[in-house]
Structures are given as C-alpha cells and as structure tokens.
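*Asks:* take a look and give me a structure for this.
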Amino acid sequence: MNDASQFTLYSGGHRGAEAEFGRLAEQYGIKEINFSFEGHKPERQNGIRVLAADELKKGDVSMDIVSTRMGRSFSKVDKIRKVIQSIFHMVNNGYQIFVVGWILPDNTVKGGTGWGVELGKLFNRPLFVYEQDRKGWFSWVDNGWHKVTPVITHKNFAGTGTRNLTEDAKTALADLFERSFT
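*Replies:* Next up, the predicted model:
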C-alpha cells in the first residue's frame, strides 16, 4: 500500500476532471499543487500556485506546433496559450500523467486536455486516459492506446482532463485512488 501523504498531485484546479482529482487528493491526504495564472479563476484553491509571466514562458511553444501536433487550430490564442503553458508545468512536474477525456481517431485527445497528453508522449511519461465514451482506461504504449487498469505508483503525478466529467469518469477516478491508496 502506498503512503498517500508522500504523494503530490499536480493539476490546474479547473472545473470537472481537475477539480475531481483535487477532491480525491484531499480525501486521501495527498499534497495538491494547482498551477494557475493571473486572471484565471480555478474551482479548487488548495495548493494554488500562480505562475508569473516568466514561469509561464518556460512552457511556451509555438501555437503552430501545438496545432500541427494535435491536428487542429485553436481560437482565443492568448488565453489558450496561457492554458497550454500551465499544462506544461503539470506534466513537467508529474511523472505519471492521468487524463479524463475522449481519444480521437488520430490518437490525440479532444480539446486543450490533448496538449497534456501530447506532452506526456513527448516526455515519454507513463500516460493514462480514461476514455469517457468507451468507459475504460487506456495507456499509450508502443505508439498506440491499450486498455489497462492503472495504479498511481509515482510520488509526483499529474491529473487533468475535460470540464465535462461523466458520472462513470468520477467513479473511475475514485476507483483509481482506492486501488492506489488502500
């Protein structure tokens, strides 16, 4: 059994998946760090870490690269850039990456959440996505998604995902934490 007090969740505290990761971390006594930026209002305030402009820049990447890697373009470039920069900090600090969303036919994940998945792939991190339509966990292994039953094993892990969390996904997250910490 893992000693939950020795673990840290890196997230963003946004409504939906990130807030649920945070509630579960709090329930299990896991340290929570939520990256944010000026002008952003996350749902969770626990462990809030507002990134200064110079810190955000560490996660800066050309929006052309993001668009190409994810096969789509983004509107509201200024706001999405800050979100993408803060996602870098989550993934850079978390060794295992846990995501809730939808895997698309091109093997990316829908929305801004998908950038965290792409960074996880680029950083060669253990990467797990709870796919809400298929109601199961998948891991990126050998350039493909494979059905798995993940466990949080690394002391520094990231949790991110959709704002539109289903009840099945909430149950899957609760089961993940129970499997990992009881």
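*Asks:* C-alpha only now, for contacts and for neighbours.
*Replies:* Noted.
*Asks:* point to the residue nearest the middle of the protein.
*Replies:* The centroid of the chain falls nearest to residue 160 when counting by C-alpha atoms, centre = their mean (2.4 Å).
*Asks:* touching, it and residue 113? I think so.
*Replies:* Yes: with contact defined as C-alpha atoms under 8 Å, residue 160 counts as touching residue 113 (6.8 Å).
*Asks:* spit out the residues that contact those two alike.
*Replies:* Common contacts of residue 160 and residue 113, defined by C-alpha atoms under 8 Å, 6 or more residues apart in numbering, comprise residue 99.
*Asks:* what about the helices in the chain?
*Replies:* 17-28, 53-57, 63-70, 77-93, 113-122, 167-181 (DSSP state H).
*Asks:* let's see this one next to it:
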Amino acid sequence: MTERSQVTLYSGGHKGAETAFGRNAESWGIREVNYTFEGHTVERNKNCTVLSTEELKKGDISMEIVSKRMGRTYARADKIRKVIQSIFHMVNKGYHVFAVGWIQPDDTVKGGTGWGVELAKLFNRPVSVYDQDRKAWFSWKDNQWVADSPVVAADSFVGTGTRNLTEDGARAIEDLFKRSFGTLE
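*Replies:* Presented below is the predicted three-dimensional model:
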C-alpha cells in the first residue's frame, strides 16, 4: 500500500469525475494539483496551477493528430486546444492515469477524457478506465482493455473523467482510494 503523504494527484478540477478525485484525495490526505488556464472555469480550485501561454505551448500538438488518434473531428478546435494542452501537463506529471467515462468500440474513451487516455498510451504509462455503462474498471494491457481492479501504486497519478459522473462512477473512484490507501480513520 502506497504511503499517502508521498502521493500527488494531478487533475483539472472540472465538474464531475475530477472534482470527485480531488475530494477523495483531500479526504485521504493526498496532495492535489489542478491544472487550468486563464479564462477556464473549474469547480475545484484547490492548489490550482494556472498555466501560462508558454506553458500551454509545451503541450501543443496538431489537431490533425488528435483527430486521427481519437477517430473524430473537433468543430471548435481553438477552444479544445487549450484543454488538450492542459491535459498534457496532467499526464506528463502523473504516472498512472485513472479516468471515468465510456470506452468506445474503437478502444478510445469518449470526450476530452479520451485524450488523457491516449496520451497515457503514447507515453507508455499505466492507464485504467472505469466504464460507467459496464460498471467496471478496465486497464490497457497488451493493446487491449482488460477487466481489472487497479490501485494507485506510484507516487503520482492522474484523476480525470467525464463531467457526467454517475453514482456508480463516484463510488468507483472512492473504491479506488480504499483499495489503494485503506479505509479512512
């Protein structure tokens, strides 16, 4: 079991899954860092790091590459670009990526959450997704999603996911913390 005081959660502080990850981190005494940028609204603003234009550029990537990797196009690429750039910082800092959302038939994950998952795959990082439809965790192993009961086993991790968090999704996040860090005293 990982020592809580040595662990950092990297997230974005958005409504839904990211807020749930942050609240659980706070309850378990885990350090939390939320990346955002000017003009972006977050629900959870604890330990926010506001990325400058220069810092955001470090996570810049062609929207063509993002579209190809995700198997979809982005009508408002200018708006999503900063989100994608901030996701880079989360995945670059956190080791294991945990996401809550929906795994699609093409093995990508729905929405902006999917880019964090794809970056984890590209960076060869452990990545686990709680699929809210299937009500189960899956980890990316040997180029496929495999049913799993993941734990936080490194000193840094990413918590991200959908804004439309279900009760099951919220429970899955809490259960991840219990499996990883034990019950709250």
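*Asks:* quick one: which of the helices of the first structure is nearest residue 3 of the first structure?
*Replies:* helix 167-181 (6.9 Å; C-alpha to C-alpha).
*Asks:* residue 42 of the first structure maps to what in the second structure?
*Replies:* Under the alignment (TM-score structural alignment), residue 42 of the first structure maps onto residue 42 of the second structure.
*Asks:* which residues touch that match?
*Replies:* So residue 42 of the second structure contacts 12-15, 36 (C-alpha under 8 Å, 6+ apart).
*Asks:* top of these by neighbour count?
*Replies:* In terms of neighbours by other C-alpha atoms under 10 Å, these top out with residue 12 at 32 neighbours.
*Asks:* I'd say residue 56 of the second structure and residue 83 touch.
*Replies:* No: with contact defined as C-alpha under 8 Å, residue 56 of the second structure does not count as touching residue 83 (9.1 Å).
*Asks:* thinking again about what came up before, redo the helices of the first structure as JSON lines? Include distance to residue 104 of the first structure and mean neighbour count.
*Replies:* Listed next are these as JSON lines, based on distance: least, C-alpha to C-alpha, whole Å; neighbours: other C-alpha atoms under 10 Å:
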{"stretch": "helix 17-28", "distance to residue 104 of the first structure": "18", "mean neighbour count": "21"}
{"stretch": "helix 53-57", "distance to residue 104 of the first structure": "28", "mean neighbour count": "14"}
{"stretch": "helix 63-70", "distance to residue 104 of the first structure": "10", "mean neighbour count": "14"}
{"stretch": "helix 77-93", "distance to residue 104 of the first structure": "19", "mean neighbour count": "20"}
{"stretch": "helix 113-122", "distance to residue 104 of the first structure": "10", "mean neighbour count": "21"}
{"stretch": "helix 167-181", "distance to residue 104 of the first structure": "17", "mean neighbour count": "16"}
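*Asks:* tabulate those (a markdown table), appending distance to residue 141 of the first structure.
*Replies:* Listed next are those as a markdown table, based on distance: least, C-alpha to C-alpha, whole Å:
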| stretch | distance to residue 141 of the first structure |
| --- | --- |
| helix 17-28 | 23 |
| helix 53-57 | 30 |
| helix 63-70 | 18 |
| helix 77-93 | 17 |
| helix 113-122 | 9 |
| helix 167-181 | 19 |
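*Asks:* those: which one's closest to residue 8 of the first structure?
*Replies:* Comparing the helices of the first structure by C-alpha to C-alpha, helix 17-28 comes nearest, at 8.3 Å.
*Asks:* helices or strands next to the closest one in the packing?
*Replies:* strand 8-11, strand 31-37, strand 156-161, helix 167-181 (3 or more C-alpha pairs under 8 Å, 6 or more residues apart in numbering; DSSP states H and E).
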